[in-house]
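Trainee: I'd like to go over a predicted model; first the sequence, then the structure.
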Amino acid sequence: IQAFWKFLLLFDQVLVERSTVKTVTKGGIMLPEKSQGKVLQASMVALGLGFKEKSREIQPVRDKVLLPEYGGTKVDLDNKDYFLFRDGDILGKYVK
């Protein structure tokens, strides 16, 4: 969370952290890199200032969302990879 104070999201931008790629099946079979595919699920980390409220506070969000196959801008904060998407680019939200 410390890194997010150095990086201010604007407008309707959403900062997400992609889920990790599964390399082993439930049965214990190792998957080759070609067949792993692209991970389209991510956790929302922060919302831009224009998303819902005009407050300047960044409130951490941990909603699971479905991302499009292409798009997003990679951002490196505290040696961790995050991705920026516009709110309209996110396909949906997983309900608990």
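Mentor: Received the coordinates, thanks. Since we're looking at a predicted model, the values are computed, not measured. Numbering: from 1, shown residues only.

Trainee: can we go C-alpha only for contacts and neighbour counts from here?
Mentor: Noted.

Trainee: and residue 46, that one's in a strand?
Mentor: Yes. Counting by DSSP: H, G, I helix; E, B strand; the rest coil, residue 46 falls inside a strand.

Trainee: would residue 42 count as being in a strand?
Mentor: Yes. Counting by three-state DSSP, residue 42 falls inside a strand.

Trainee: For residue 34, see how far away the residue lying closest to it once chain neighbours are set aside is.
Mentor: On the basis of Cα to Cα, 6 or more residues apart in numbering, the spatially nearest residue to residue 42 that is not a chain neighbour turns out to be residue 18, at 4.1 Å. Per Cα to Cα, to the nearest Å, residue 18 is found 18 Å from residue 34.

Trainee: Same question for residue 95.
Mentor: Taking Cα to Cα, one finds residue 95 at 30 Å from residue 34.

Trainee: here comes the other one, which I'd like you to weigh against the first:
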Amino acid sequence: MVTHSLLSLSIKSIKSLAPLLDRVLIQRAKVVEKTASGLYLPSAASQAPPPEGTVLAVGPGAPRKDGSIAPVSLKEGDRVVLPAFGGVPVKVGEEEYHLFRDSEILAKLNE
């Protein structure tokens, strides 16, 4: 079984992290601890991260067998549905981000 440790980077801004190949840099949506009406949710309900996030950066794409590049299907700013597990966590300062392969993203949320 392979486990990923949390990569802690000493960079000043997540903007300086550029994904390679078909990788996508995602910031997961924050856990909602309080409803719009001001009610606090129990801690058990707020432990699991929401299954969605925002694309911050994308790689150029992965090479096909013929040498051409298969572009990534997402772009910066897209909201996406993420799998419950997977991705490589990257911590910059106090913020945590994740790198996924384009093919691991489950869906794009259209506004």
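Mentor: The structure has been received and is ready for your questions. This is a predicted model, so every value here is computed, not measured.

Trainee: After superposition, what is the TM-score?
Mentor: The TM-score (TM-score structural alignment, normalised by the length of structure 1) is 0.78; 89 aligned residues with a Cα RMSD of 2.3 Å.

Trainee: The residue nearest the centre of structure 2: what's it in contact with?
Mentor: Central residue of structure 2 (Cα atoms, centre = their mean): residue 26, 2.3 Å from the mean position. By Cα atoms under 8 Å, 6 or more residues apart in numbering, the residues touching residue 26 of structure 2 are 53, 54, 55, 56, 57, 97, 98, 99, 100.

Trainee: more neighbours, residue 18 and residue 34 of structure 1?
Mentor: residue 18 (19 against 7; other Cα atoms under 10 Å).

Trainee: The counterpart of that one in structure 2 and residue 90 of structure 2, how far apart?
Mentor: Under the alignment by TM-score structural alignment, residue 18 of structure 1 pairs with residue 28 in structure 2. For residue 28 of structure 2, the distance to residue 90 of structure 2 (Cα to Cα) stands at 12 Å.

Trainee: can you check residue 30 of structure 2 too?
Mentor: 16 Å.

Trainee: helix, strand or coil for the residue of structure 1 most remote from its centre?
Mentor: The centre of structure 1 is farthest from one residue, residue 27, which by Cα atoms, centre = their mean lies 28.2 Å away. Following three-state DSSP, residue 27 of structure 1 is assigned to coil.

Trainee: What's it aligned with over in structure 2?
Mentor: Applying TM-score structural alignment, one finds that residue 27 of structure 1 aligns to residue 37 in structure 2.

Trainee: Now do the buried residues in stretch 70-83 of structure 2.
Mentor: Under the neighbour-count criterion of 16 or more other Cα atoms under 10 Å, stretch 70-83 of structure 2 has 71, 72, 74, 78, 79, 80, 81, 82 buried.

Trainee: which outside residues touch it?
Mentor: For stretch 70-83 of structure 2, contacts defined as Cα under 8 Å, 6+ apart pick out 22, 51-64, 102, 104-110.

Trainee: and if we set it to 7 Å?
Mentor: 22, 51-58, 60-64, 102, 105-109 (Cα atoms under 7 Å, 6 or more residues apart in numbering).

Trainee: quick one: terminal-to-terminal distance for it?
Mentor: End-to-end distance for stretch 70-83 of structure 2, by Cα to Cα: 22 Å.

Trainee: now that stretch: how far from the chain's centre is it?
Mentor: Taking Cα atoms, centre = their mean, to the nearest Å, the mean C-alpha location of stretch 70-83 of structure 2 is offset from the chain mean by 9 Å.
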